[in-house]
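Participant: Let's see this in three dimensions:
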Amino acid sequence: MVADGLRVLFCGINPGLMSAATGHHFARPGNRFWPVLHLSGFTPRLLRPAEQQELLSYGLGITNVVARATARADELTAEEYIEGGRLLAEKVTRLRPRWLAVVGVTAYRAAFADRTAKVGPQERTIGDTGIWVLPNPSGLNAHWTPATMAEEFRRLREAADGPG
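Facilitator: Below is the predicted model of the structure:
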């Protein structure tokens, strides 16, 4: 679900089995992406995964680093992450979003060979597109609460909404 010139292109790691079955990003019950997106002010109401197409009307899009569905992200290989990062960079170059938001610091580190990356804005860009690493909203990432995740998403929203 992408388009040219988005404010933010969100990028998950890869589809989980529920997302692969439904065709909707972050579809697993308990995944906090959609609630956090709303809490941070990106969407005026809580969207369900089946309503992901509405993101385009807010200047938002969504994609993945790796297309292959797995039960857990740790089933992906280093080669899949590297190839996914290469393909993602091509997509970003073509679509020119203002920000690429990679949801998961481990995925960003693996896809872009940046072992020291931390959550937040990155020095690296892809053309004129800034890169922001967000916490993974999976329920397995328990040390980030919905409130602390929403604060990081809000920081990105403010950057995306600002002059530029």
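Participant: all contacts plus neighbour counts: C-alpha atoms, from now on.
Facilitator: OK.
Participant: At which residues are the helices of the protein located?
Facilitator: 17-22, 33-39, 78-95, 105-112, 146-161 (DSSP state H).
Participant: Let me know which of those is tucked in deepest.
Facilitator: Comparing the helices of the chain by mean neighbour count (mean count of other CA atoms under 10 Å), helix 105-112 ranks first with a mean of 22.
Participant: who does that one touch, helix- and strand-wise?
Facilitator: Applying 3 or more CA pairs under 8 Å, 6 or more residues apart in numbering; DSSP states H and E, we find helix 105-112 packed against helix 78-95, strand 129-134.
Participant: Export those to CSV and append columns for distance to Gln53.
Facilitator: Formatted as CSV, the entries for those read as follows, by distance: least, CA to CA, whole Å:
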stretch, distance to Gln53
helix 78-95, 17
strand 129-134, 21
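Participant: picking that back up, minimum distance to Lys118: which of the helices of the chain has it?
Facilitator: Taking CA to CA, helix 105-112 is the member of the helices of the chain nearest to Lys118, at 6.4 Å.
Participant: Now find how far off-centre the closest one is within its chain.
Facilitator: When C-alpha coordinates are averaged (CA atoms, centre = their mean, to the nearest Å), helix 105-112 and its chain have centres 12 Å apart.
Participant: Second chain to compare with the first, below:
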Amino acid sequence: MPVLPDVLAPGLKVVFVGTAASRRAAEVGAPYAGPGNRFWDILYAAGFTPRRLKATEFQTVTQYGLGLTGMAPNAVGNDDVLRPEDFDAAGLRAKIEQFQPRVVAFAGKRAAQEFLGHRIPAYGLQPESVGPTRIWVLPSTSGAARAFWDEAPWRALAAFVADD
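Facilitator: Presented below is the predicted three-dimensional model:
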């Protein structure tokens, strides 16, 4: 059973795909809820949302053309504790095919690598797609990934989907 619920609907601009719920997110029942996580801050700063949402407001993201899901929906923990069998690439592909968002954006390279089956050389738009859905890879917002933080790919994605 998934640790956190998906927030999906047809016709979304971007579905953000995390890796697995953090311990804090699992405790409170809301994605990206850790105190050091930058997800909700960057959504607002990059212009995806008109104000900074609280993690507990996660189910409202569809109002802004956004969705949320995870690559390891039944797991809890950082990337370094996840096993290959924790990832559900086939399940994510089925969700993408069903809902067909404009972009699926992986919030971290590990989730994207597990989905695509190869190393991700750079953040941003990837050459692969799932039907009409483009694939974008973003730096993780986790506090554990601060050394890799760069908001430029997040802002570039916001500009990409704003062209609708």
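Participant: Serialize the helices of the first structure to JSON lines and add fields for distance to Thr125 of the first structure.
Facilitator: Listed next are these as JSON lines, based on distance: least, CA to CA, whole Å:
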{"stretch": "helix 17-22", "distance to Thr125 of the first structure": "29"}
{"stretch": "helix 33-39", "distance to Thr125 of the first structure": "23"}
{"stretch": "helix 78-95", "distance to Thr125 of the first structure": "10"}
{"stretch": "helix 105-112", "distance to Thr125 of the first structure": "11"}
{"stretch": "helix 146-161", "distance to Thr125 of the first structure": "14"}
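Participant: what's the closest of the ones you listed to Arg48 of the first structure?
Facilitator: Closest to Arg48 of the first structure of the helices of the first structure, according to CA to CA: helix 33-39, at 6.8 Å.
Participant: matching residues in the second structure for the closest one?
Facilitator: Aligning helix 33-39 of the first structure against the second structure (TM-score structural alignment) gives residues 39-45.
Participant: Quick one: average offset of the matching stretch versus the first structure, please.
Facilitator: Using mean CA distance after the TM-score superposition for the first structure, stretch 39-45 of the second structure ends up 0.7 Å from its aligned counterpart in the first structure, as a mean over the superposed pairs.
Participant: got the contact list for that stretch?
Facilitator: Contacts of stretch 39-45 of the second structure from elsewhere in the structure, counted by CA atoms under 8 Å, 6 or more residues apart in numbering, are 32, 49-55, 141-142, 151, 154.
Participant: Could you single out the nearest of those to Leu66 of the second structure?
Facilitator: When the contacts of stretch 39-45 of the second structure are compared against Leu66 of the second structure (criterion: CA to CA), the nearest one is Thr49, at 9.1 Å.
Participant: In the first structure, what residue corresponds to Gly11 of the second structure?
Facilitator: With TM-score structural alignment as the criterion, Gly11 of the second structure matches Gly5.
Participant: ok, now which ones touch the closest residue to its match other than its chain neighbours?
Facilitator: In space, not counting the residues next to it along the chain, Gly5 of the first structure is nearest to Pro97; the distance is 4.7 Å by CA to CA, 6 or more residues apart in numbering. Contacts were defined as CA under 8 Å, 6+ apart; by that measure Pro97 of the first structure touches 4-9, 129.
Participant: Tell me the residue in the second structure aligned with Pro97 of the first structure.
Facilitator: The criterion is TM-score structural alignment: under it, Pro97 of the first structure has Pro101 as its aligned partner in the second structure.
Participant: gap between that match and Phe148 of the second structure?
Facilitator: From Pro101 of the second structure across to Phe148 of the second structure, the span is 27 Å (CA to CA, to the nearest Å).
Participant: hang on, the earlier thing: the match of Gly11 of the second structure contacts Arg96, correct?
Facilitator: Yes: counting by CA atoms under 8 Å, Gly5 of the first structure does reach Arg96; the two are 5.3 Å apart.
Participant: Which residue of these two possesses the greater neighbour count?
Facilitator: Arg96 (22 against 18; other CA atoms under 10 Å).
Participant: Surely that one is in contact with Thr129?
Facilitator: Yes: judged on CA under 8 Å, Arg96 of the first structure makes contact with Thr129 at a distance of 6.3 Å.
Participant: Spit out the contact partners of the alignment partner in the second structure of Asp128 of the first structure.
Facilitator: In the second structure, the residue equivalent to Asp128 of the first structure is Pro132, according to TM-score structural alignment. Applying CA under 8 Å, 6+ apart, one finds that Pro132 of the second structure lies in contact with 100, 102.
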